[in-house]
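Trainee: Predicted model follows, preceded by the sequence.
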Amino acid sequence: MPLLVAYHGAGGNPQEFEENTGFSDASINPDMITVYPAGISKSWQGAAYAAAGVNDEAFTTDLIDRILKEYCIDESRMYAAGFSNGGGFVGTLACSHDHGGRFAAFAAVSGAFYTSEEGLQGMACRPARLPVPILEVHGTDDKTVPYAGGTGRGGRLDPIPTWLSHWAERNKCKTPATNSSRDGIHHFQWPCETSDGLLRHFKIEGHGHSWPKKDKKINISPIIIDFLSAHRYS
């Protein structure tokens, strides 16, 4: 079976995240085993407020090793998804040469992609392999992790278009095609050297810092599952 590791946001918990995402609902996620780890101090590595000295990348590798011993997992179909600080950590995993290479694809919602003052996240990003399938979803009214970037509670934030441009360059993608709806949902899909759709982005006008669900403009969880399921590690 495929595996999805789902990382909650800062201050959140696995139970709340399971309820918000619906990733355990068979009508949304029919065949993946989903694991919801709990961050130390309810946060993940990468933010200034995260627990000092905690290596969540190594924890993720240890977690996967344990799951593989106990469950029959298709190792070519292991995925990571997260929200806010958890989404930022998914970005960290995607950039991790030592701990990100076992995932076939990544998805982040309202990702808090914190950068250091010394340089952009892109300068320190060393993916285990390229290209990297990745989906990012963000609202334009997000005050916690602003779409236009700035300074967040956990550090400096690049504008989301800048973060996406780094991934477009890594994945050797061209100018994205854009589809927009009357509901203010803009879907960007980049044509890349090896395959179209390796890099996708949903920009949601008027949406704040929350998981987009069926009571909002868009239910993002089925879209994430479809995106992840389309990719296998080879």
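Mentor: In hand now; what should we look at?
Trainee: drop to CA atoms for contacts and neighbour counts, all remaining ones
Mentor: Will do.
Trainee: which residues of this structure fall in strands?
Mentor: Taking DSSP state E as the criterion, the chain contains strands spanning 3-7, 33-35, 78-83, 105-109, 114-115, 134-139, 150-152, 155-157, 177-180, 185-191, 196-204.
Trainee: nearest residue to residue 92 other than its sequence neighbours?
Mentor: Here the nearest residue to residue 92 in space, its sequence neighbours aside, is residue 46; by Cα to Cα, 6 or more residues apart in numbering that works out to 7.5 Å.
Trainee: try it against this one:
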Amino acid sequence: MRASIFFGLGILVSACGGGDGVSIDGTTGSSSTASTSSSSSGGGGDGGSGGGGTGGGTSSHCMGKSPMAAGNTDVSIMSSGETREFRVHVPPGYDATKPVALVIALHGYTQNIDDFMFITHYAEVVDKRGMIVVFPKGKAPVGVPGWNAGSCCGSAQSQNTPDVQFMRDMVARIEEDYCIDPKRIFASGFSNGGMLSHRLACEFSERIAAIGAVSGTMAIDPCIPKRPVPVLHIHGTSDIVVPYNNSIAAQTVPQTIDGWVARNFCQPEKSVVYSKGSAKCELYAQCNADVELCTIDGGSHEWPAGGSAMGVGDLVASEYILDFFEAHPMP
């Protein structure tokens, strides 16, 4: 892993990517691109929705929704005059009459959907919780895929790819096809995808209930959300791609957190809400919306306890993020 980080650093001086168990260039042992037509594949497992997944009763806005098979469906839509792609994962036991949470999962620079599914294991994690997760595909006008998060990354940024509008159009399409709880739409991302999560909290706050970013800081200024947004940020102190205290492509971690503390009108007091080994999470709770920072002492540019090490570590990022989401629906 350390060798792959150094290999990618030259590429990522002004753009970010990488992850635990996956090299910086976004390759894994098995990788494919989402098809441009909608197709479905069944998912394994049994049982119904997990805790906090469904909204309980039926909802009038879901009347007429068709049942959907569990598993993955690759979808293409038109957004800002271009074809954009994403993969929807539906949990076993999905009921088209009961609203469920939607998690937007944003891969890092140079990565693809398959990479991020492997790193996060989000499909397996949401299956236990009865949530739907969507994996959008970053645009690569030139070179490798990335997101326009503001000051980063790659040709998506330099050519001003309208990724926020893509997110709006994608959510609208998913709401057409699935019974989504409008108060529980969340954004999570790694590296460049984490940066876009922060941007969505700034520019799509009327729909995004909360965000969970890993190793990707704020890359846009100004940030003027329409409402206070709960923010969870996870970052390693030894990250050399998006450095904790000396970032080139975006804000530092302290700058990012200080910005959200100010926007959410937090009191300066914070409390430790999680501590295990190298991981410590501090919460600003006296706010209009919670702000939480999880610091991994000595942690690199990675998704904690992800990839081939899923579930093994001081902080299991995928589970911790979804716990945060379940605790922070839209008011």
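Mentor: Cool, got the structure. Just so you know, these numbers come straight off a predicted model, no measurement behind them.
Trainee: Give me the TM-score for this pair.
Mentor: The TM-score (TM-score structural alignment, normalised by the length of the first structure) is 0.87; 218 aligned residues with a Cα RMSD of 1.8 Å.
Trainee: just to revisit the earlier point, residues contacting the residue nearest to residue 92 of the first structure?
Mentor: Counting by Cα atoms under 8 Å, 6 or more residues apart in numbering, residue 46 of the first structure makes contact with 88-89, 92, 114, 154.
Trainee: Who are the contact partners of residue 195 of the second structure?
Mentor: Applying Cα under 8 Å, 6+ apart, the residues near residue 195 of the second structure are 149, 152, 189, 213, 216-219.
Trainee: still on that earlier bit, mind giving me CSV with the strands of the first structure and columns for distance to residue 169 of the first structure and mean neighbour count?
Mentor: What follows is the strands of the first structure, written out as CSV (distance: least, Cα to Cα, whole Å; neighbours: other Cα atoms under 10 Å):
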stretch, distance to residue 169 of the first structure, mean neighbour count
strand 3-7, 26, 25
strand 33-35, 31, 18
strand 78-83, 21, 27
strand 105-109, 17, 28
strand 114-115, 18, 24
strand 134-139, 13, 24
strand 150-152, 22, 15
strand 155-157, 19, 21
strand 177-180, 16, 12
strand 185-191, 11, 19
strand 196-204, 11, 22
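Trainee: In CSV: the ones you listed, plus distance to residue 56 of the first structure.
Mentor: As requested, these are arranged in CSV below (distance: least, Cα to Cα, whole Å):
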stretch, distance to residue 56 of the first structure
strand 3-7, 11
strand 33-35, 15
strand 78-83, 13
strand 105-109, 16
strand 114-115, 15
strand 134-139, 20
strand 150-152, 20
strand 155-157, 18
strand 177-180, 35
strand 185-191, 30
strand 196-204, 25
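Trainee: Compare those strands and report which one is nearest to residue 170 of the first structure.
Mentor: For the strands of the first structure, proximity to residue 170 of the first structure was assessed by Cα to Cα; strand 196-204 is nearest, at 10.3 Å.
Trainee: Can you check what angle separates the closest one from strand 134-139?
Mentor: Using axes from the mean of the first three to the mean of the last three Cα atoms, to 10 degrees, one finds that strand 196-204 of the first structure and strand 134-139 are set 10 degrees apart in direction.
Trainee: name the helices or strands packed onto strand 196-204 of the first structure?
Mentor: Packing contacts for strand 196-204 of the first structure, counted by 3 or more Cα pairs under 8 Å, 6 or more residues apart in numbering; DSSP states H and E, involve strand 134-139, strand 185-191.
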